[in-house]
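K.L.:
below are the sequence and a predicted model for it; my questions follow.
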Amino acid sequence: MKWVAAAAAFAAMTGLALAQQPTFFRIGTGGTAGTYYPVGGLIANAISGHGDKGVPGLVATAVASNGSVANVNAIESGSMESGFSQSDVAFWAYTGTGLYDGKAKVEDLRIIANLYPETIHLVASKASGIKSVADLKGKRVALDEPGSGTLVDARIVLSAFGLTEKDIKPEYLKPGPASDRLRDGALDAFFFVGGYPTGAISELASSTAIELVPITGPEVDKMLAQYKFFAKDKVPADTYKGVAATDTISVNAQWVTSAKQPDDLIYNIVKVLWNKDSRAALDAGHAKGKLITLDNATNGLGIPLHPGAERFYKEAGVLK
């Protein structure tokens, strides 16, 4: 009977070990100088299990990436469990349109939560004399890296004003390196899509005379009618040092995952995301954190919610 007792003890120990195995959950974000990365860190810390907080056994991490497109592709391939994406990129991926025209649809893409508006920044040095999108012709302009949602939107904005990359001197840089080059006089302007204020632009404005270029006018009105995921937006005065209030446009930042992720896991993650401890962390951790609210979590989705998330939102009364 000793071997029976030993086997039972071993089974119990093995079961305990299995029960204690952590569940890893990566959140693809963006460049470290943008908004996705710090917000992703806040959310990862809030949902990770530690003490009596978070999802028990969950180890969530924010991973720097090239942004929306790269995150969607990583979710599709299984190299990331989740990630942040602009609403336009998520819609295109799911429907096989726009940027994903001619590519296989990412049919398993699902939403965990809508997060906050992402503002399209067009940052220019005052010395460049750039006052409108049309003024970018012939200028040195950074459009962000391939795989980023910023690059996609920058191309749409240029096109609205009758411009292509052939009409400018394009560079493909994240906002951090682009800021450095603009500060050094090696760049005239750069695009960045993200929640304001973003660290790289705040730092740049503290040492360099910059302007936000308005993205407005009849060209933009026509563009908004064509691309429903854009909305009018305004960056308030002095969001960045010495920069006046600027009319522009925005898309939504969304937290997306795969339909293959377990329903109970996503349900528990969403439940913790909207508890009082997470609320306090979001409010205190980043200017955009205050805009991440349960009331807005199911607005402007464009693609289906993950069933686990949908279950929570129905229980919470924000979905019927």
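P.N.:
Here it is on my side, so go on. Bear in mind that the values here come from a model prediction, so they are computed numbers and not experimental data.

K.L.:
CA atoms for contacts and neighbours, from now on please.
P.N.:
Will do.

K.L.:
counting by contacts, list what the helix or strand harbouring R279 packs against.
P.N.:
Taking DSSP states H and E as the definition, one finds R279 inside helix 276-285. In terms of contacts (3 or more C-alpha pairs under 8 Å, 6 or more residues apart in numbering; DSSP states H and E), helix 276-285 is packed against helix 36-47.

K.L.:
what about versus this one:
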Amino acid sequence: MLQRVTKSLRSTWNRWGIRRIYGAAIILAGVTALGGLSLMDGLVSQVSAQDVTYFRIGTSRPGSHLFNIAAEIGNAISNPTGGADCAPTDACGVPGVVGMAQTTAGAIESLQQLREGGLDAAIVQADLVALAAQGKGPFKEAGPDPDLRAIATVGDVALQVIVPAASPIKTLADLKGKRVATNPAESDGAISISQIFTTLGLTSRRVKLLPMELSEAASQLAAGKVDAIAIVERPDLAEITSIAEHMPIRLIPVGAAEKAKIGTDRRDLLLAHLPAGTDATSGETDTFIVPVLFVVTTKTDNTVAHELARTLVVPQRDTKLTSNPAASKPDAHVESTVIPLHPGVEQLLGTTN
């Protein structure tokens, strides 16, 4: 089961072709499944096969990249019948547990339900997790959430700013005064674009952001009704690559000025290369990627997390291993996230050293 989820996630990373330049948040598919192992407080470590527990993983809409990750994790941890014939060294899922990808309106709702106990975990972009932990941005009214804990980084999404090849727009600063289509209103991507652009000085007074579905954005770019598309999404989406069938396109790179404004010590925005061919473009492009985290809370039981995770393959701390074959410099560790690791993960890492 673990091999199946690992293979699927790896094929996603290979398809993206992302190569890290610097950063944190190592991707670990083995620990990915661990997130579903940490059930809510009050549950004993030995789960009876007769008592099925549903582990609810909050995620975005069906068909989205985050939903697919949640579904893979749910499949990996599910073992409602107990599997008595499973060898101790095999990853056969969690006895008595059924993992469920539960759709929400996005990160705001997922993290709110996780905080209130309506979910057991959530698959959320790291930049939004950081805002929730600090009580900033869309989480300002709710206040800081100090109980959020990370199980692992389970994927990435990337900042992609797309223009026609003949466009005079060469840098992100050139977007000033332009019409820019972006992710749908109140979506995770739209919140990320707003936060990133504000940090870069591209406020709503300087750039006209037009939230819409990606298919509509692609049509409007091809028709010349918008000057650019700016999204935080998985690269090589069909809606984007289809534009190249009608017109050449370019990705606008993150330049030195943008790198300086964002900084190199953040764990929610990491500098990366998108290789030639990404989104049907001809050259490499520097951009920012946003890690996707598997998040639980402090209420998730330590003993259960360790007991049910003992059959998983976990790297030793500081061995600088990564299950992401696309990472060119795996110089960060699994504990490098925007929120603390769950103690159950710390315990598991300690026993494997």
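P.N.:
Yes, it's here. Keep in mind that this is a model prediction, so the values were computed, not measured.

K.L.:
contacting residues for the residue positioned nearest the centre of the second structure?
P.N.:
Closest residue to the average C-alpha location of the second structure: V292 at 1.7 Å, with C-alpha atoms, centre = their mean. Counting by C-alpha atoms under 8 Å, 6 or more residues apart in numbering, V292 of the second structure touches L66, I123, V124, Q125, A126, T153, V154, G155, D156, V157.

K.L.:
what about A19 of the first structure, distance to G57 of the first structure?
P.N.:
9 Å (C-alpha to C-alpha, to the nearest Å).

K.L.:
quick one, which of the two is more surrounded?
P.N.:
Higher neighbour count among A19 of the first structure and G57: G57, with 15 against 10, using other C-alpha atoms under 10 Å.

K.L.:
ok, the residue lying closest to that one once chain neighbours are set aside to L16 of the first structure distance?
P.N.:
Of all residues not flanking G57 of the first structure in the chain, P22 sits nearest, at 4.8 Å (C-alpha to C-alpha, 6 or more residues apart in numbering). P22 of the first structure sits 12 Å away from L16 of the first structure, going by C-alpha to C-alpha.

K.L.:
look at those two and report which has more neighbours.
P.N.:
Counted by other C-alpha under 10 Å, P22 of the first structure and L16 do not tie: P22 has more neighbours, with 14 against 11.

K.L.:
in the second structure, what residue corresponds to the more buried one?
P.N.:
Using TM-score structural alignment, the equivalent of P22 of the first structure in the second structure is V52.

K.L.:
mean shift of stretch 149-157 of the second structure relative to the first structure?
P.N.:
Following the fit onto the first structure, the mean deviation recorded for stretch 149-157 of the second structure is 2.2 Å by mean C-alpha distance after the TM-score superposition for the first structure.

K.L.:
now that stretch: buried residues?
P.N.:
R149, A150, I151, A152, T153, V154, G155, D156, V157 (16 or more other C-alpha atoms under 10 Å).

K.L.:
returning to that earlier point: got the contact list for the residue nearest to G57 of the first structure?
P.N.:
Contacts for P22 of the first structure (C-alpha under 8 Å, 6+ apart) come out as G57, L58, V59.

K.L.:
how about 10 Å then?
P.N.:
When contacts are counted by C-alpha atoms under 10 Å, 6 or more residues apart in numbering, P22 of the first structure is found next to G49, P56, G57, L58, V59, A60.

K.L.:
hmm, back to that, any idea how far N79 of the second structure is from the match of P22 of the first structure?
P.N.:
V52 of the second structure sits at a distance of 9 Å from N79 of the second structure (criterion: C-alpha to C-alpha).

K.L.:
now do the shared contacts for these two.
P.N.:
By C-alpha under 10 Å, 6+ apart, the residues touching both V52 of the second structure and N79 are P95, G96, V97, V98.

K.L.:
how deep is the last one tucked in, by neighbour count?
P.N.:
A count of neighbours around V98 of the second structure, defined by other C-alpha under 10 Å, yields 21.

K.L.:
is it in contact with A76, as I believe?
P.N.:
Yes - counting by C-alpha atoms under 10 Å, V98 of the second structure touches A76, with 9.4 Å between them.

K.L.:
residue in the first structure paired with Q125 of the second structure?
P.N.:
Mapped onto the first structure by TM-score structural alignment, Q125 of the second structure lines up with Q86.
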